[in-house]
Structure formats: C-alpha cells, structure tokens
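[1] Pasted the sequence and its predicted model underneath.
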Amino acid sequence: MVSSQETDRTDGLIQLDVLGPSGSYRSRSRATVPDVSGRPAAELSLAPTVYVDRAMAALRRARPLSADERVAAIVRAGRLFATETINGLTVGEYEHAVSRVGGVPIQVVRAATRTALERSAQLHHGLQHARPWGAVGDWRDPLTRAGRAVWTRRGEVFAVHAAGNHPGTHTLWPEALALGYRVAVRPSRREPFTPHRLVTALRMAGFGEDQVVLLPTDHAAAEALLRGADLAYGSDEVIRRYADDPAVLPLIPGRSKILLTADTDWRDHLDTVVESIAHHGGTGCVNATAVLVEGDPAPVAEAIAGRLSVLPSLPPEDDKAILPVQSAVSARALERYVRDRAAGARAHLGGDGFVEELGDGSAVLRPVVHQLERADDPRAGAELPFPCVWVAPWSREDGVTPLRDTLILGAYTDDDRLIDAFLDEPTIANVYLGDHPTYWTATGIPHDGYLAHFLMRTKGVIRG
C-alpha cells in the first residue's frame, strides 16, 4: 500500500490506484491519462468486474459512522484536500495536473479547491435546508414521543459516476456520506485526480476503507457498480442507459439561459451576461448557453462578441488563462461539429473557426457567438464545453416554451406574471432575477433540486 504522503510516480507518470475496501490496488489493466498536448500524464488502474462486485459487497456490510463523526470527518477532509500533500502531490501540483489534463484554466481549479474547503465546512448546515421542516433526523429525538416524521435513507450504498468537466462537481456527492451512505465513486478518465484526492482525504479524515471507495472501471465493470448500489447518479453513458430507473438520477446538460425583456436596459447588465457565459471557461452546466432578447437581438450579440473576442489564448496552467484547452485533434473535431450545427445562423464571433493551436499539440477553444432567427430554434439548447452562446429574439407570444429544460434561468424583467410562469414551469430548475450571474450559488441553495431529496425519505414514527 502506498502512503498518502508518498510520491507515487512510475516513469514520470502519476499513479492513480484503485482505492478499494482493503486499501490501494494497482491492477494490471491501466489506462493512460494524457494531458491536453497528448503526452501521458498519469496511469489509472482499472478495477475488474469481480473486484467491483467484492467492493460493493463490502460497502453493504459496513455500518456507517455516527452522524456527528461523519460530519466532523468531512470537515477534516475538506481541510486536508485543500491544504495537504496527498498521494505525493502538493495542492499546487494537484491543481497543475488537473489543469494540464482537463484543460481547465488553473485559476478555475484553484477556485474549485477553495469551494471544496468551504462546502465541506458548511455541508451539515446546507443539508438542514433540504430536510423537511417537520422532520427530525433521528428516531431518538424526543419529539417522536408525540409522533413525528423521521428523515431516513432510501438505501445504504450510493454509486457516483463522476463527470470530468469541472473539479467542482465533486463537492456534491459527499452529502451522501454525511447522510450515512457508503459511497463508491467511478472517476472520469478525463480528470481522475480530484475524486482520487478527495476519496483519499476522506479516508485520512476518519472514514473507513469500507465506507468510501474509488473504482475506476471499463464500461462492463461500471454495470457492476450500478448493480451493487441502491441508488446512483452521474452523467456518463452508462447512467444514461438507466435514465428511466427510479433508483438512478441522471445529471443532464444544464442549458442555462438568460432572458432580457424590453422593460430592462440590457446595457446595464452586459458585464453579468458576459460573466455568465465565460466564467470558469464556460465549462459548467451553470454557464449561459443562450440569451433571448425581447426586441432586436443583434446589438446584444454584437456587444457580447466584442467582450468575448478580447479574451487571451493561453495554456491552461497560465495564471492569466480564461479559456479551456483541449488536444488539437479533439478541438478540431468539436469545431467541425459546431460549424455544421451553426449553418445558416449569423456568426458574430467564431464563424470562420474558433480553435487556436498552441503549438504543442493542444488548442484553445475560443468563444463563439451566433444569432438565431427564432426563440424556439433547437440550437439554442446546445451546451458545449467552452463559451459558445446562441442569441435569439423572444416575444411575449413565445412565452415560457423556449425557456424550458433550463437549469438556471437568469431573468431580467419586472413582469410579475412572467416570473410566476417561470417558477410554475417544472423544467426550469432555478430562477435568478436581476443582476445575478447564472453561476451564483450559496449554502442551502439547491443545484438541480436537493440531492438529499433523491437520497432520503420521511417515515412517520411515534413511540412511548
């Protein structure tokens, strides 16, 4: 077993072992993890199906720590994650690896590290917002003597099929640990460093090896991960095949949008609109991918394009980097896809191409702004891993229909009836009114609903 403080590199590659119920496991089957230039950066051990089956069985046999112990351990893990050398990587080395492999600007990764620290410290407080106000957390609460709802788990083992687009996605699933689940995480090969570091930190902080495991797998073994869990969530294709299963919560594209109505002056809010599009490199589900304008959309599109056009093209590990980076091969493939999809739309930025190669096999994904003719153009719902925005006209006759299937709706309007309609629309997850960027969040505010509402249920209890 490799110590959490030991430098673990072979031939210059960072070794990311399976973290199973009996410690670290370096398998014969390994996947090379390249950086954005295509150079190997790490080796990720892959757990075979039989290993996954045994690990999931071990999680099921394990009993959770007490609630107080779980919360305290998560707080400690957040501090370790954000400050200590783990698996031989300092915080700075970890952040550099995430940036070079995932292509996420280094400042975005650093911000995600700070967020992990903050959310771990506030996790228990945040969960209280999700618990029904009339429910207690333990049947031993004196209130159950007169009859009370008790908040209880829907299962015992939770499987996470992690996304790799942004390290911040890993700040959500520790809620399951806090609620008493034993958790198995299948990391994305696109960026496995964050979940590996976080699972290690949680173990260092007091969670047993049979409480939280990291199981990198191929697709066949990923099915075993789902079979061995009571509940699961994630965003990969394995999860999508089970999207109709009530025990599986698929994480779908955010398709966040902004609406600028005629009763507000969009010029007063241009900074916030542009930040909503480009913040964190445009890589998140909370980034705006469509801007709908009551009136002529052309001036808005031109203004957005003017702001985005001056962003620099830099390697992701540069302190001044803002835009995401991919391998030149994948960037060119994405460019072809977007240009084909945008055929017939008016290009304000990026119409002739948006890939800028850096000369080392990597390329920057520069911003793209297209203008559409109709609010209901399906291209307005296209979510891409860089600042790509579709600007379209909107009218009161269009109503809520073009705004459906939206994670965050940033609405600039004073019309109470419209606001009521937004909140009544079940496919709009969150509504931010006025000058608030779509990436805004705070403790206790749901992301796409509360994850705890998927993990928990209430039971009526009365005792003598």
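    Cool, got the structure. Numbers count the residues shown, from 1 in each chain.

[2] CA atoms for contacts and neighbours, from now on please.
    OK.

[3] any idea how far the residue nearest the centre of the chain lies from residue 447?
    Here the mean C-alpha position of the chain is nearest to the C-alpha of residue 169 (CA atoms, centre = their mean), at a distance of 3.0 Å. Separation of residue 169 from residue 447 (CA to CA, to the nearest Å) stands at 11 Å.

[4] repeat for residue 189
    Applying CA to CA, the value for residue 189 to residue 447 is 24 Å.

[5] got it, and residue 455?
    According to CA to CA, residue 455 and residue 447 sit 15 Å apart.

[6] quick one, which of these two is more surrounded?
    Shown here are residue 455 and residue 447; by other CA atoms under 10 Å, residue 455 has more neighbours (22 against 15).

[7] Wait, the more buried one touches residue 154, no?
    Yes. Assessed by CA atoms under 8 Å, residue 455 is found in contact with residue 154 at 5.8 Å.

[8] State the distance from residue 275 to residue 95.
    Residue 275 sits 23 Å away from residue 95, taking CA to CA as the criterion.

[9] neighbour-wise, which of the two wins?
    residue 95 (24 against 20).

[10] Hmm, residue 109 and the more buried one touching each other?
    Yes. If you go by CA under 8 Å, residue 95 and residue 109 touch, sitting 6.0 Å apart.

[11] what's in contact with the helix or strand containing residue 200?
    In this structure, residue 200 sits in helix 193-205 according to DSSP states H and E. Residues outside helix 193-205 that contact it (CA atoms under 8 Å, 6 or more residues apart in numbering) are 4, 16, 19, 73-74, 76-78, 80-81, 86-87, 94, 97-98, 167, 170, 185, 187, 209, 212-214.

[12] quick one, strands of the stretch 151-300 of the chain?
    Using DSSP state E, counting those that start in this stretch, the strands found in the stretch 151-300 of the chain span residues 157-161, 182-186, 212-214, 231-234, 248-250, 256-260, 288-294.

[13] If you count neighbours, what's buried in the helix holding residue 200?
    Residues of helix 193-205 classed as buried: 193-205 (neighbour count, 16 or more other CA atoms under 10 Å).

[14] take the one below as the second:
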Amino acid sequence: MPGPATGAALRDAGVELVQLDAFGANGPYRARNRLTVPDVTGEPLAELSIVPPLFVHRALAALRSADPLPPGERAAALERAGRLFASGTVGGLDPDTYRELVSRCSGLPIPVVSAATGIVADAAAQAAGTVLQARPRAAVGDWSDPATRTGAAVWTRRGNVFAVHAAGNHPGVHALWLEALALGYRVVVRPSRREPFTPHRLVAALREAGFGADHIALTPTDHTVADTVVAGADLALVYGGDDVVRKYAGHSTVLPQGPGRAKILVTGGDWRAHLDTIVDSVADEGGTACVNATAVLVEGGPDEAAAVADALAERLAAIPSLPPQHPEAVLPVQPLAAARAIEGYLLRSAGSATAHLGGDGVVDDLRDGSAVLRPAVFRLDRAAAPQTGVELGFPCVWVAPWNRGDGIAPLRDSLVVTAITDDERLLEQLVDEPTISNVHVGDHPTYWMRPGLPHDRYLAEFLMRTKTVIRD
C-alpha cells in the first residue's frame, strides 16, 4: 500500500493544503523547506514552513530591540486577540474549520478542542489581571509610582525576550504564555509539529490585534535548530517528557513543564459517593491533559482497591469509540502505528499488575489508518509501585491500596493531588510537600482550574523579580 502523498506531490497535483507560514520580523514567511502536517489517518492537511537558524536569529534580534507596548494597550490587544482567536476568521480559517483541523491532526475529540478554544480566549482577556495575582503585596508595578519617593519594591521583568517550546498534546497549553505578553515580554513561539494550527492562529490573532512583528514571532524549526530558540531568549518555557525535565534541571533561565502525574487519595468513608469525581478526573479532556488522574490510591487492602478498579472499569468501558471530529467523541485517536506503540509500552509497563480494563490491549482500529485509544485500568499491589508514575495520553489509571504507614511518599512529584479525606494532619502534610503543586480537598476533580490561580506555580514567579527603588 502506498504511503500518504507528500506536500510537493500534492502541490504538483493541484491539491490545496493549508499554508502555515512562519511569522518573523518582516511579517509572514513561507519557507522553501515545508513539512507536511497529516491528520491521524495519514491524509495531508497543511504545510508548515520550517525556518533556518538565520531566520530565528533575525526574529530574536527584532524582539530584543523593541520596546513593550504600554500596559493598557497590551491588555486591550490581548482581549482583542482572544476574541479573534475564538470567533474570527484568522489566516483564512474560520473557527469551525480551525477546530476541525486541530481535531483531525491531533486526534483530540472536537468537543475538547472547542472547550480549549474558549479557555485560550478567556486567558487572553484576563491575562493582564491574572499576572497581578502573583505580584508581592508590598511591591508596586512601576518605578514612577509615588511609593518609590520614600523607597519601595518594584516588580520588574527578569529579561525582555521569552521563548516557548510549545506542546502539541492540547491547545490549552497556549493559554499560559500569554501572561508573558501581558508583562511586557516579547515572545517567540516554536510550535509543535504535531499540532501547529493553534499557535499559528494565536500568533496571527495577536499580530492582527496590535502586537507588532517585533513583539510576537512564530519560528517553526527542525530539532537541530530548536535549541537556538531557547539559547537566544532571556527566559524560556519548554514542554516535554522526563528527558526534557532532566535536560533543563538546574537551568535558572528555563522553566521545564513535564508530566503531571496527578493522583487521587481516598481515605475512610464510602468511595462510591465520589466515583463521579474519580471517573471525571481520569477521562476528562480524553485523558490527554497533565491534570488528568494517573493513579488512585484507596485506603484499605487489596479487596477495596479491586472494588474501586472494577467500578472505574465499568464506567470507562462504556465510552464509545468515535473519530475525533465526531460531535460526541470522548477518547483520543492516533495513527494506527502510533497507537500500537503506545499500547505496547502500556502492556510492558504494567508488568504483574492486574488488568481490570485494557489487559488485552487498548487499540480500537477505526479502519481508516487511525485508532481510538480506549481506557485502561490496572490494579497494583502497593501504593509505592513504580507504575503510578506512568502517564499516558489517554484515560489510563493505576489503582492501588494505601495505608497510614505509606504516608505521603507515594503522592510526591504530583502536579495535583485530590485528597478525599477529613484527616487534617494528612492534608497539612500534602500542602507542605514541595513536590506537590496543587492540593484539592474533597470532591474537586484533578483538572479543576480557575484563571488567577497558579497551575504549576504562577508563571510570573519565574518571569519577574523585585528590586528596591528610591527616588527624589
């Protein structure tokens, strides 16, 4: 069977693909080197311009030499950009076409893409206010504030140019870096080649809304040029797996965003009353987000853990397998070969774990070159089993018994812990634990978020610093 046609072959055949140009110092740029972006069935959807190092250097130089817009203009431009992103025609794509393309290329259910579109738009509208939540109460935002006449802390940027190595697993990741623009940074985004439509649309909307070519840039590159983007910026936000976290560990100018490994702990009481919250934490967003629950720890012995695993498996098994662009789709879809590789990794990682769902595999072939990744539920014999750290981009959960002797050790290194417990001493330990970023107490799913509250600490904590200013 022949493979999918290349972009060049399709151009020769007169087939029109969406052109995703780079955005540099001189406006949109269509490179000679273009990468074909396929959907999950292998059908080409777009061509992404891949830029050389010289283009990156020129874009960074333009960003570095520019002055930020005044704060009020930045806030207004961000709000306009959010409206354009959600409901305007940007780069020739109306909102419905944009959402369908993202769903088809990423395999995310289209309801998830639609919800993420609203999240990004809201983040843009609220970014100017959100960043102020992180400012120290004793600090002022400008050196000319009257408080500096007698001496005051002034909140200032740590640099001027901010780079983003974007993730392609979910459009919602692009809500975060908008805060850097709100703070006056000039921003360069290296989009994921897996899903470049969202960053392309967002950067185009920002430029149309009032941020100039010397304020926001989009520089798609191959892997050999990727580090050039980070090296040329003052600060950078980099998404990736454990390898990325290890690579940038100790780099004070790089904020790595790795796996979330969110967990749920249930102690005492009747877990059945909280089953909806547990199921939603696992399956919301198709299980693709860093805030989806990876592990559920249940106080009691193996029988209690088995009962929870059975209940989860029954609920998750009822989710239908549908193509990602179907309006009722819930589960993510991948190219068949990629889905098989993920399935193989899961089954190898499971080892001696007891399968309650997915033990025979999680791939549901849609017979079009793509496959649904169906939910998996595995039971472990102890809370400290290493599998609780295995995070995959679909509803996959490890259930294990937990007892007081385990303490909080199995819950460390978690982006979120939902603790369904009335043990205040245990809650105090969870909140005090440095490797746990967020604690939700009671019936609050792991994916709960609200603008103005930190996700993995405030981004502004990384972007800003205080300095003392006193003036006559």
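    Yes, it's here. On a predicted model such as this, the values are computed, not experimentally measured, just so you know.

[15] With both chains overlaid, what TM-score comes out?
    Remark: TM-score between the superposed chains equals 0.96 [TM-score structural alignment, normalised by the length of structure 1]; 455 aligned residues with a CA RMSD of 1.2 Å.

[16] thinking again about what came up before, can you give me the stretch of structure 2 that the helix holding residue 200 of structure 1 aligns onto?
    Aligned by TM-score structural alignment, helix 193-205 of structure 1 falls on residues 197-209 of structure 2.

[17] how far apart are the matching stretch and its match in structure 1?
    For stretch 197-209 of structure 2, the mean deviation from structure 1 after alignment is 0.3 Å (mean CA distance after the TM-score superposition for structure 1).

[18] What about residue 93 of structure 1, how many residues nearby?
    Neighbourhood size, residue 93 of structure 1 [other CA under 10 Å]: 12.

[19] Which residue in structure 2 aligns with it?
    Counting by TM-score structural alignment, residue 93 of structure 1 corresponds to residue 97 in structure 2.

[20] picking up where we left off before, and the strands of the stretch 151-300 of structure 1: which comes nearest residue 300 of structure 1?
    Nearest to residue 300 of structure 1 among the strands of the stretch 151-300 of structure 1 is strand 288-294 (7.9 Å), distances taken as CA to CA.

[21] now that closest one: which residue numbers in structure 2?
    Alignment of strand 288-294 of structure 1 against structure 2: residues 293-299, by TM-score structural alignment.

[22] which residues touch that stretch?
    Applying CA under 8 Å, 6+ apart, the set of residues contacting stretch 293-299 of structure 2 is 261-268, 278, 281-282, 304-305, 308, 383, 388-391, 396-404, 446.

[23] That stretch vs structure 1 - mean distance after superposition?
    Once fitted to structure 1, stretch 293-299 of structure 2 is off its aligned match by 0.3 Å on average (mean CA distance after the TM-score superposition for structure 1).

[24] in that stretch, what's buried?
    293-299.

[25] what's the average per-residue distance for the longest helix along structure 2 once overlaid on structure 1?
    Secondary structure of structure 2 read by DSSP state H shows that its longest helix is helix 110-130. Once the two models are superposed, helix 110-130 of structure 2 sits on average 1.1 Å from its counterpart in structure 1 (mean CA distance after the TM-score superposition for structure 1).

[26] which residues are contacting that helix?
    74-75, 78-83, 85-86, 99-100, 102-103, 170-172, 174-176, 178-179, 182-183, 285-286, 324-330, 451-453.

[27] out of the residues you listed, which are buried?
    Among the contacts of helix 110-130 of structure 2, those classed as buried by 16+ other CA under 10 Å are 74-75, 78-83, 85-86, 99-100, 102-103, 170-172, 174-176, 178-179, 182-183, 285-286, 324-325, 329-330, 451-452.

[28] Where in structure 1 does the longest helix of structure 2 fall?
    So helix 110-130 of structure 2 sits over residues 106-126 in structure 1, by TM-score structural alignment.

[29] ok, now which ones touch residue 424 of structure 2?
    Applying CA under 8 Å, 6+ apart to residue 424 of structure 2 gives no contacts.

[30] Looking at the alignment, what corresponds to it in structure 1?
    Per TM-score structural alignment, residue 424 of structure 2 is aligned with residue 416.

[31] quick one: that match and residue 92 of structure 1, what's the gap?
    On the measure of CA to CA, residue 416 of structure 1 and residue 92 of structure 1 end up 48 Å apart.

[32] Which residue, neighbours along the chain excluded, lies closest to the residue lying farthest from the centre of structure 1?
    In terms of distance from the mean C-alpha position of structure 1, residue 464 ranks first, at 45.1 Å (CA atoms, centre = their mean). Counting by CA to CA, 6 or more residues apart in numbering, the nearest residue to residue 464 of structure 1 once its immediate chain neighbours are dropped is residue 145, at 5.6 Å.

[33] Count the residues that sit near the counterpart of the one you found in structure 2.
    Residue correspondence to structure 2 (TM-score structural alignment): residue 145 of structure 1 is matched to residue 149. The number of residues packed near residue 149 of structure 2 is 13, by other CA under 10 Å.

[34] from memory residue 149 of structure 2 sits against residue 471, does it?
    Yes. Counting by CA under 8 Å, residue 471 is a contact partner of residue 149 of structure 2 at 4.9 Å.

[35] ok, now which ones touch the counterpart of residue 322 of structure 1 in structure 2?
    Under the alignment by TM-score structural alignment, residue 322 of structure 1 pairs with residue 330 in structure 2. Applying CA under 8 Å, 6+ apart, we find residue 330 of structure 2 in contact with 109, 111-112, 285-286, 319-322, 324.

[36] which residue lines up with residue 45 of structure 1 in structure 2?
    Aligned counterpart of residue 45 of structure 1 in structure 2: residue 49 (TM-score structural alignment).

[37] Over to residue 303 of structure 1?
    Using TM-score structural alignment, the equivalent of residue 303 of structure 1 in structure 2 is residue 311.

[38] In a helix, that match, correct?
    Yes. Assignment of residue 311 of structure 2 by DSSP: H, G, I helix; E, B strand; the rest coil places it within a helix.
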